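Participant: 3D model of this:
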Amino acid sequence: MLKRYSLALGYYDKALDALAMTRDSSALYAAYANKGDCLMQQNKFAESIASLKKAQEFINPYITNNHKAVLYHNFAYAYSQQKDYAKAFYFKNLENITKDSTNTESIGKAIAEMSAKYELRKKQDSLFINKQELILADAKTKENQRNFIILSIVSIAGVIVFIGIYRIRQLRFRNSLQQKQAEQNALKLTHKYQLSESELKAIRAQMNPHFIFNVLNSIEAYIMENDKRTASRLIQKFATLSRLVLENSTKRLVPADREWKSLMLYTELEAMRYNNAFSYNFLMDDNIQLNRLLLPPMLVQPLIENAILHGLIVGQQPGGHLEVQMMRSDKNICITVADNGVGIGNSKNTIAKNVVKEKSLGLASIKERIEILNNQEGDYTATFEIRSNEDGRGTIALICLSYYEEA
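Facilitator: As a prediction, this is how the structure comes out:
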């Protein structure tokens, strides 16, 4: 078979121009889906995905599940070729869900057909028995028997109508449940994908290359100055922090004592890296048991990073201080990160403006992750706010989470 894809694409473009006037969604869906398939055969995956997305916009109730399954299959293949495996996995799941829905509908139709054949055979047998009884009956009762047959036929017809209506309603209800389940599964997949992306951003923020390189440079400087004891301490703390980050990143909730330890290690490393240019302390309510409390990992660290790099270190102001406090309130656990640095409102020069811009990116990532946590967990609530100190100097960031303990 000739593979004249370029010629086919020309025809599809002409067809789309004509169909745009008719607004026939089914025809537009078919044209864009076929055009996306042609582009994919030519390894033009970016253009193919764009055309497949246009086809997705014209999906309507008249598009069969088989056609939608083919569309999701093409999406998964195109994204896999672009090495976007998260989206490829997402559309592959949609393809499987759509195929499962098609199989369920086929089984339901087969059951309904078998039930109808069984009822028909049952009625035929009943009619045959009635006819035999009519043959043996006395001629004087023929008229009464005839009336009985008519009444029986009417009753059977009513039963058939009732069964048919009942089966139709049952199938509609089942299809509605399956559709809602498919939508819920698709929504869960979307939330899991978004949460995974947000957690990856948090990992990259906590162990970014600049931080790693700067710590290694500090270790090198201590070695060159023959301060082997300090260099050894720095290496041990850096190794412990790296292990905690990697272990915590694989879990949705981690014990609070491990997360608290990683925050203290990170802060201590930053203080050593800047020659103790600022002081810090970590406070906690007495009624909090860290070994039983569960927290989302890598959620508070960006706030400490912002406080140090964009508040305490800017301008090398003397007397810089960072305070991290964990408090329990009713069913919530609240973590406060406060500093006495330049503050979020004092961006008078170019450097400060760049600081605020970079800081807003980290805060946006935290807000995004909290929103995903609230959407994914029905009984989980999380809030985040940031404000300046009352005297205008320094910043206070507050994160409140649901209080979860290990069972």
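
Participant: only C-alpha atoms from now on, for both contacts and neighbour counts.
Facilitator: OK.

Participant: what sits up against stretch 123-137?
Facilitator: Here stretch 123-137 makes contact (CA atoms under 8 Å, 6 or more residues apart in numbering) with 142, 145, 149, 156.

Participant: three-state assignment of the third one?
Facilitator: If I follow you right, that is residue 149. Following DSSP: H, G, I helix; E, B strand; the rest coil, the label given to residue 149 is helix.

Participant: burial count for it?
Facilitator: 16 (other CA atoms under 10 Å).

Participant: ok, for it, nearest residue in space, not its chain neighbours?
Facilitator: residue 130 (8.0 Å; CA to CA, 6 or more residues apart in numbering).

Participant: out of the contacts of stretch 123-137, who's nearest residue 352?
Facilitator: Distance to residue 352, by CA to CA, is smallest for residue 156 among the contacts of stretch 123-137, at 85.7 Å.

Participant: tell me the spacing between the residue lying closest to that closest one once chain neighbours are set aside and residue 152.
Facilitator: Of all residues not flanking residue 156 in the chain, residue 123 sits nearest, at 7.8 Å (CA to CA, 6+ apart). Distance of residue 123 to residue 152, computed by CA to CA, to the nearest Å: 10 Å.

Participant: let's see this one next to it:
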Amino acid sequence: IINSENIKNIVREEMNYEFERKAALQKVEDEKRQVLYDEQAKRHVQQMVFIGLSALLLFGIAFLIYSRLQLKKRLTLQRDLAEYEQKALHLQMNPHFVFNCLGSISSFIVQNGTDQAIKYLSKFSKLMRLTLEYSKESLIPIDKEIESLQNYLELEQLRFNNMFEFEITKDPNIEDDMALPPLLLQPFVENSIIHGIVPKKMRGRITVGFKLEGEKLICTVTDDGIGINRSKKLKEASVTVHKSMAMEITRKRLEVIQAVTSRHSQVEIKEITNATGEPAGTRIILHLPVQYANN
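Facilitator: Okay, the predicted model is just below:
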């Protein structure tokens, strides 16, 4: 009986042990499955977040590229518009310049006779050749602008019987390919002669200078004429008062330069006074951004 009871207890304990062992194994398996499920869920969430961020990044890149392309297109159109406006203003300048030169030739023929008129026409034809050559360009090297001004001033010297002398200077730091719009200074030089030196009725002097100041090209036209204020009064008193188209066009050209380069351009007109405070001339100062002919 005792052995039978012992056998029953042993069997019962073995069954309990086996049951507990299976329960423990099942619990371990359940825990493994739960961990695996949690890992899969976490990985799925990470994948969704990654996909969302990737899509957002791709959309941002696409939008940025589109915006840059649109900006580039707009800037290109603005640049082309400014260039066409520059050429249009230059075409307006050329007829005005030719008209003034032809008027000078007419006056010179009447005043000085055939021989001097032939010399004048020769210089005029050279100047016109240079002008037509430069009219194809929106920018020309400074040396070419100096050559054009040299010819123009020599023509006016002949016309007014050497009533003035002139000098053109250039800063040695100015590079050969630095450039500016053609005929930009000619209207200012013309005003210095017509409205500064000629009314003075005495021999005068005109100085044209080009120099660098940082990122600025400074162009000056200086005369020792009657001064800007007196010149304005004479214009107001004159019966043949007319608005200077060349000066207005030049101001517009400076606005175009500023629009194209996104850098400041301006013109200053100052009256020069002597030690006693009396007018002793006029100085025109153009502040231009440094540009190059190959641009």
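
Participant: thinking again about what came up before, neighbour-wise, which one of the contacts of stretch 123-137 of structure 1 leads?
Facilitator: Neighbour max across those (other CA under 10 Å) = residue 145, 18 neighbours.

Participant: residues contacting that one?
Facilitator: residue 134.

Participant: related to what we said a few turns ago, among the contacts of stretch 123-137 of structure 1, name the ones in strands.
Facilitator: Using DSSP state E, no member of these falls within strands.

Participant: need the max-distance pair from those residues.
Facilitator: Among the contacts of stretch 123-137 of structure 1, 142 and 156 lie farthest apart (CA to CA), at 20.7 Å.

Participant: coming back round to it: surely the residue nearest to residue 156 of structure 1 is in a helix?
Facilitator: Yes. Residue 123 of structure 1 forms part of a helix when assessed by three-state DSSP.

Participant: ok, it - how many residues close by?
Facilitator: Going by other CA under 10 Å, the residues that sit close to residue 123 of structure 1 add up to 14.

Participant: from residue 149 of structure 1, how far off is it?
Facilitator: Relative to residue 149 of structure 1, residue 123 of structure 1 is positioned 12 Å away (CA to CA).

Participant: the alignment partner in structure 1 of residue 127 of structure 2: how many residues sit nearby?
Facilitator: Residue pairing (TM-score structural alignment): residue 127 of structure 2 is matched to residue 241 of structure 1. By the criterion of other CA under 10 Å, residue 241 of structure 1 has 22 neighbours.

Participant: dump the residue contacts of the residue nearest to residue 241 of structure 1 when sequence neighbours are not counted.
Facilitator: Spatial nearest neighbour of residue 241 of structure 1, excluding adjacent residues (CA to CA, 6+ apart): residue 262 at 5.7 Å. Residue 262 of structure 1 makes contact with 241, 244, 245 under the criterion CA under 8 Å, 6+ apart.

Participant: one step back: host element of the residue nearest to residue 149 of structure 1?
Facilitator: In this assignment (DSSP states H and E), residue 130 of structure 1 forms part of helix 85-136.

Participant: can you tell me the SS state at the residue nearest to residue 241 of structure 1?
Facilitator: Quick answer, by three-state DSSP: residue 262 of structure 1 is helix.

Participant: that one corresponds to which position in structure 2?
Facilitator: That one, residue 262 of structure 1, aligns with residue 148 by TM-score structural alignment.

Participant: from residue 182 of structure 2, how far off is that match?
Facilitator: 9 Å.

Participant: do residue 20 of structure 2 as well
Facilitator: 103 Å.

Participant: with residue 205 of structure 2 instead?
Facilitator: Going from residue 205 of structure 2 to residue 182 of structure 2 by CA to CA gives 23 Å.

Participant: which one of those two has more residues nearby?
Facilitator: Neighbour totals were compared for residue 205 of structure 2 and residue 182, and residue 182 leads with 22 against 19 (other CA under 10 Å).

Participant: and that one, what does it touch?
Facilitator: So residue 182 of structure 2 contacts 90, 134, 135, 137, 138, 139, 140, 145 (CA under 8 Å, 6+ apart).

Participant: I'd assumed it was in a helix, is it?
Facilitator: No. The assignment for residue 182 of structure 2, made by three-state DSSP, is coil rather than a helix.

Participant: average gap between stretch 59-66 of structure 2 and structure 1?
Facilitator: Its matched residues in structure 1 lie on average 2.7 Å from stretch 59-66 of structure 2 after superposition (mean CA distance after the TM-score superposition for structure 1).

Participant: quick check, residue 35 of structure 1 in contact with residue 12.
Facilitator: Yes. Look at residue 35 of structure 1 against residue 12 with CA atoms under 8 Å: they come within range, at 6.3 Å.

Participant: which one of those two has more residues nearby?
Facilitator: Comparing residue 35 of structure 1 with residue 12 by other CA under 10 Å, the one with more neighbours is residue 35, at 25 against 19.

Participant: mind telling me what element the more buried one is part of?
Facilitator: helix 25-41.

Participant: structure 2: matching residues for that helix?
Facilitator: Using TM-score structural alignment, helix 25-41 of structure 1 pairs with nothing in structure 2.

Participant: which residues are in contact with that helix?
Facilitator: Contacts of helix 25-41 of structure 1 (CA under 8 Å, 6+ apart): 5, 8-9, 12, 15-16, 19-20, 45, 47-52, 54-60, 62-63, 71, 74, 78.

Participant: show me what counts as buried in it.
Facilitator: 25, 27-40 (16 or more other CA atoms under 10 Å).

Participant: what of stretch 206-220 of structure 2?
Facilitator: Those would be 206, 207, 208, 209, 210, 211, 212, 216, 217, 218, 219, 220, for stretch 206-220 of structure 2 by 16+ other CA under 10 Å.

Participant: kindly report the same for stretch 99-108 of structure 1.
Facilitator: Buried, per 16+ other CA under 10 Å, within stretch 99-108 of structure 1: 99, 100, 101, 105.

Participant: so where in structure 2 does it end up aligned?
Facilitator: Counting by TM-score structural alignment, stretch 99-108 of structure 1 sits on no residues of structure 2.

Participant: run the chain-centre distance for that stretch.
Facilitator: A distance of 26 Å separates the centroid of the chain from that of stretch 99-108 of structure 1, by CA atoms, centre = their mean, to the nearest Å.

Participant: right, and the helix or strand after the helix holding residue 35 of structure 1?
Facilitator: With elements assigned by DSSP H and E, the helix or strand that comes after helix 25-41 of structure 1 is helix 45-57.
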